[in-house]
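Asks: Next come a sequence and a model predicted from it.
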Amino acid sequence: MTKADLIEKIAEDTGISKAMAAKALESFIEGIGQALKKKDGKVTLVGFGSFSKIRRKARKGRNPQTGEAIRIKACNVVKFRPGKKLKDAV
């Protein structure tokens, strides 16, 4: 399912226009992004799952083309843990 498909589904299920559904989805995505930017960023949607920010340590890796060892910098990544309802549905 693409973002456009999701917007169409939201509009159809709620009876609002696609433009309003697109604004609602954009607001939702932006809200999650802003919450995750905070120091201990975490967003929990009961039944669906939780988004959390974790710090990945610097590590060694390999260039797959040359086999040369490279250093991968530390970075923040988003982790998603599905909720019970989502696990059961899938």
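Replies: Structure's in. What do you need? No experiment lies behind these values; they were computed from the predicted model shown.

Asks: C-alpha only now, for contacts and for neighbours.
Replies: OK.

Asks: so after the lengthiest helix in the chain, what's the next helix or strand?
Replies: Among the elements of the chain assigned as helix by DSSP state H, the one spanning the most residues is helix 18-37. The element immediately downstream of helix 18-37 (helix or strand, assigned by DSSP states H and E) is strand 42-45.

Asks: Next up, a structure to set beside the first:
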Amino acid sequence: VRRLAKRCDVVTFDHEHVPPDVLAALTDDGIPLHPTPEALRFAQDKVAMRRRLSELGFPCPRWTVARTADEVAAFGADVGWPVIAKTPRGGYDG
């Protein structure tokens, strides 16, 4: 990956599932990456993304971290049903 990237003017990504150590190595090599590794970090972790978007004042749907079925049920009772449950990492939308 590093040899190929060094031959490119810029490197971009089709999806967010690029290992952080690969991003760090390319950054250390001075390869321009778009989106940046920092942006990809938020794309790789939905909880971090929601927190950051909320901090910046972007409108977001109501959300919470739920680790158990009881926590999901409590959230649904609070905000109304239906709710959508997603894993914070992994998955693929395409």
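Replies: The structure has been received and is ready for your questions. Fair warning: this is a prediction, and the values are worked out from it, not measured in the lab.

Asks: What's the TM-score once they're superposed?
Replies: Taking TM-score structural alignment, normalised by the length of the first structure as the basis, the two superposed chains have a TM-score of 0.29; 47 aligned residues with a C-alpha RMSD of 4.1 Å.

Asks: if we can go back for a sec, return the distance of the longest helix of the first structure from the chain's centre.
Replies: Distance, stretch centre to chain centre, for helix 18-37 of the first structure: 12 Å (C-alpha atoms, centre = their mean, to the nearest Å).

Asks: Buried residues in it, which are they?
Replies: Going by neighbour count (16 or more other C-alpha atoms under 10 Å), the buried part of helix 18-37 of the first structure is K18, A21, A22, L25, I32, G33, A35, L36.

Asks: Next up, the contacts around the fifth one.
Replies: With C-alpha atoms under 8 Å, 6 or more residues apart in numbering as the criterion, the residues that contact I32 of the first structure are V43.

Asks: for the fourth one, same thing?
Replies: With C-alpha under 8 Å, 6+ apart as the criterion, the residues that contact L25 of the first structure are I7.

Asks: just to revisit the earlier point, ok, of the buried residues of helix 18-37 of the first structure, which one's closest to R55 of the first structure?
Replies: Relative to R55 of the first structure, the closest of these is L36; by C-alpha to C-alpha it sits at 12.0 Å.

Asks: so who does the closest one touch?
Replies: K42, V43, F51, S52, K53.

Asks: and what of I10 of the first structure?
Replies: K18, A21.

Asks: my guess is it is in a helix, correct?
Replies: Yes. Counting by DSSP: H, G, I helix; E, B strand; the rest coil, I10 of the first structure falls inside a helix.

Asks: gap between it and A4 of the first structure?
Replies: According to C-alpha to C-alpha, to the nearest Å, I10 of the first structure stands 10 Å off from A4 of the first structure.
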